[in-house]
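**Student:** here's my sequence, what's the structure:
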Amino acid sequence: MVSTRARSQHPLAEIIETLESGGALLPDSEENVLEVVGVLKSYAIVLDAYSNNLNYIAEHQFLVLFPFFKYFNGDVSAKKLLKHWWHDRFNYEFAEYCMKAMFWHGGGGLDAYLDTPEFIALAQKAINAKLKGNLFMQGLSRAFPEFLIEQVRLLAYYSGLGQFWRVMSDMFMELSDRYDAGEISSISEVVALVKEGLVKNANLPITYAVTIDGKTYDILPKSAGLTFLMDTAVPYVEAVFFKSFPFMGTVSYNAQARAIPSEPERFAYGVLYADPLPTGGAGIPPTLLMQDLRHNVPEYLHQFYRRSLRGEEDLRVMICVSFQKSMFCVTTAAILGLAPHPINTEDPQEQKANRKYLEGWMDKLAESRIANVQVCEM
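**Tutor:** I've put the predicted structure just below:
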């Protein structure tokens, strides 16, 4: 059917029209499908580990101010300690990096709830129970009443991100299984599966409670009405895909140097904007993730990388390129899932509303690497 829509005047009009016709931010090709599915299979394994650890910290390291063994998930042994020191482990620091980006940038119902009197009252009950008999910490809490409340807010984000990644890990593993079974063969099908997963889990409750001396204390009760999509997924996309932080050691944080925007709203350091080439350098947080992904890429993707010009010499960079492509697919699913009307609507008014909505997204993506993923970079 020939489209009756007027052509958009936006600089990224071609991509807008691609989305309106059922396409994605990432072009469809056999190689792109292989890269995206392969790297998301590895990501599913990594997110499983990240999610388990974030939830463990939230539930079992509650107000432990010096959590030396927080990355051990309760299994501390000499063998595991040696592996930890040798760095033979997942880089859980990257999970905390993403969590702190969400915490700092805020947004969504979770951020709003953490400033309510209800949350403060619940957090204070848990704090009082945790400090029972600890005169030093009780005195510290009285002297700085906001200190421990802020720690509980941070732990709520540990739990919220852990629950979000739990869903995404299962979703990406299902994608891989269906690809292996021959059920997924196009980028549009990848996007459709992710979109379906986001919609299916949209109203999944986000709750958080801790057990202290055998008694359970709600921190994020079900009555708060926090849900997967609007209160964790959307703020995550905004904080990690778009804003994030300038990488320390690569950009001056000196206010007088004006090397970074003075307003966080203008930050554009997220995964959709980051240049993959510095991956592997000191002070580049995604290097930690790429290292974890490197250990878990499926063999078919590894073979694809070996056929590139440099072979395995820049493996982390190639993984980063594939990962960035996959995140443009996830972003497509989020864009389509949040659209005011079905993207294939024939109603002119609904088409107009969708067009305005898509142009808003393209304004945000204009300075991203969207142009780079339109061509093969391997």
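**Student:** going forward, measure contacts between C-alpha atoms and count neighbours the same way
**Tutor:** Will do.
**Student:** and the gap between E350 and E20?
**Tutor:** 12 Å (C-alpha to C-alpha, to the nearest Å).
**Student:** out of the two, which sits in the more crowded spot?
**Tutor:** The residue with more neighbours, out of E350 and E20, is E20; 21 against 16, by other C-alpha atoms under 10 Å.
**Student:** next up, the contacts around the more buried one.
**Tutor:** Shown in contact with E20 (C-alpha atoms under 8 Å, 6 or more residues apart in numbering): 343-344.
**Student:** quick one more, to check against the first:
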Amino acid sequence: MPVISQDLVQSNLAIDQAEVKRRLLAGETLLTDTPDHVLEVVGVLESYGEVLDAYSINLIYQAEEQFLNPFPIFKFLDGDLNPAKIWRHLNHDRINFEYAEYCQKAMFWHATGGMDAYLDSAEFADNCRRIIAAKRRRDPLLALLNPLFPGFLPELIRSAATTHALGQFWRVMSDLFLDLAAAEREGRVCSIPQVVDFIKDGLVAAAANPIEYSVEIDGERFWVLPPQAGLTFLVDVAVPYVEAVFLRGMPFLGTVSFNAQAQQISPDQAKFTYGALYADPLPSMGAGIPPSLLMQDMYRHLPEKLHQWYLERTRGEGDVRVKICMSFQKSMFCVTNAAINGTMPHPLTSSDTAAQAANAAYAEAWAQRLGIARTDCLAASLPGGLKS
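**Tutor:** You can find the predicted model right below:
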């Protein structure tokens, strides 16, 4: 989501860093607990879960079936070359997998976490050499490219590894968000604290899931991310995803100047604030703006209850994608809240001084980053979409 201006639609209801830290250490949710917020968050996450299901399937298909394909023109079709599906694709009657690619590129570019450390290892380089040697035997184009550009194919394999890992991550999150919606319908989740706890428990349950990836070439199986690498769901994929997509993100063409002399973009990637938690809720629906693609995908899968709630507020259908964007941002604060709670160094109930100090330092580090995000969306809403 592009940050058009840090204060373009910022209200005076934003909570500051001190309040973020207090809520985290008190075990309170960042998002105010109201029935409307429950409706928004659960509904938009249900829609997002449906979208992530398609994203996950496609990313894994790309990594496994389009591996080192120099011309992957059918990569968004999941192997289904039905003429009707191709026609719908050309007419944009489809899921916008370009947004999934944007998230993959953000993770790939920011390169944080244990998976990226493994991709820099000698073991990964050896795996790449074996894969390339096998692949080039039947692919004259790759056989020509590799000696001319020796870093090109390893970089593509590295990108494919990130693609597959993100597909595995979204598989878990899709199931989690759809389970959350089912729990809300059954009355097991009725408040924002219960939403955050449900997501936290899901993340913790999947924390140790192995992240592995192999490809088949001429009937032989080659490891890209082998079991020996010891990569796991939470620390090696989920946390880097939050860092790359929720926090850092990437500036979009047309939203800020890429001219180095203008100095609108920090030379330090760690200081980027173009992620979902910082963005103004202004999806332009202009070509190539990834958040617009995601809002359109979620619009196609909105639960009817949430859709009707949107229609009763402000401009009805006229700004529905902006409303989705705002609800999505609230839901991402809940997911971030759950991730923070699940990775807190020690239980918040601990009476040990050292444990309390460690928790305080952890909460302070998050507060410094979240305190300058779009925390004004965390306040309660009044009927008609106005803030209290």
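**Student:** quick check: TM-score for this pair?
**Tutor:** In this superposition the chains share a TM-score of 0.95, using TM-score structural alignment, normalised by the length of structure 1; 369 aligned residues with a C-alpha RMSD of 1.4 Å.
**Student:** residues that sit against both of E350 and E20 of structure 1, list them.
**Tutor:** Overlap of the contact sets of E350 of structure 1 and E20 (by C-alpha under 8 Å, 6+ apart) is empty.
**Student:** now the strands: where do they sit in structure 1?
**Tutor:** For structure 1, applying DSSP state E gives strands covering 208-212, 215-220.
**Student:** quick one: those strands as JSON lines, columns for distance to E313 of structure 1 and mean neighbour count too.
**Tutor:** Formatted as JSON lines, the strands of structure 1 follow (distance: least, C-alpha to C-alpha, whole Å; neighbours: other C-alpha atoms under 10 Å):
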{"stretch": "strand 208-212", "distance to E313 of structure 1": "44", "mean neighbour count": "17"}
{"stretch": "strand 215-220", "distance to E313 of structure 1": "46", "mean neighbour count": "18"}
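**Student:** pipe those into TSV and attach distance to A112 of structure 1 per row.
**Tutor:** Shown next, in TSV, are the strands of structure 1 (distance: least, C-alpha to C-alpha, whole Å):
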stretch	distance to A112 of structure 1
strand 208-212	16
strand 215-220	12
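**Student:** quick one, which of those strands is nearest to F323 of structure 1?
**Tutor:** Evaluated with C-alpha to C-alpha, the strands of structure 1 place strand 208-212 nearest to F323 of structure 1, the distance being 30.1 Å.
**Student:** corresponding residues in structure 2 for that closest one?
**Tutor:** Under TM-score structural alignment, strand 208-212 of structure 1 corresponds to residues 213-217 of structure 2.
**Student:** do the same with stretch 297-308 of structure 1
**Tutor:** Counting by TM-score structural alignment, stretch 297-308 of structure 1 corresponds to 302-313 in structure 2.
**Student:** touching, M326 of structure 2 and C377? I think so.
**Tutor:** Yes. Using C-alpha atoms under 8 Å, M326 of structure 2 is in contact with C377, at 7.4 Å.
**Student:** higher neighbour count, the two?
**Tutor:** Ranked by neighbour count (other C-alpha under 10 Å), M326 of structure 2 and C377 place C377 first, with 24 against 21.
**Student:** picking up where we left off before, list the buried residues of the match of stretch 297-308 of structure 1.
**Tutor:** If you call a residue buried by 16 or more other C-alpha atoms under 10 Å, then stretch 302-313 of structure 2 has these buried ones: 302-303, 306-307, 310, 313.
**Student:** stretch 171-179 of structure 1 too?
**Tutor:** Within stretch 171-179 of structure 1, the residues that count as buried by 16+ other C-alpha under 10 Å are 171-176, 178-179.
**Student:** distance between the ends of stretch 252-262 of structure 1?
**Tutor:** Using C-alpha to C-alpha, first and last residues of stretch 252-262 of structure 1 are 12 Å apart.
**Student:** what's next to the match of strand 208-212 of structure 1, contact-wise?
**Tutor:** 64, 67, 134-135, 161, 164-165, 221-226.
**Student:** how about a cut-off of 7 Å?
**Tutor:** For stretch 213-217 of structure 2, contacts defined as C-alpha atoms under 7 Å, 6 or more residues apart in numbering pick out 64, 134-135, 164, 221-226.
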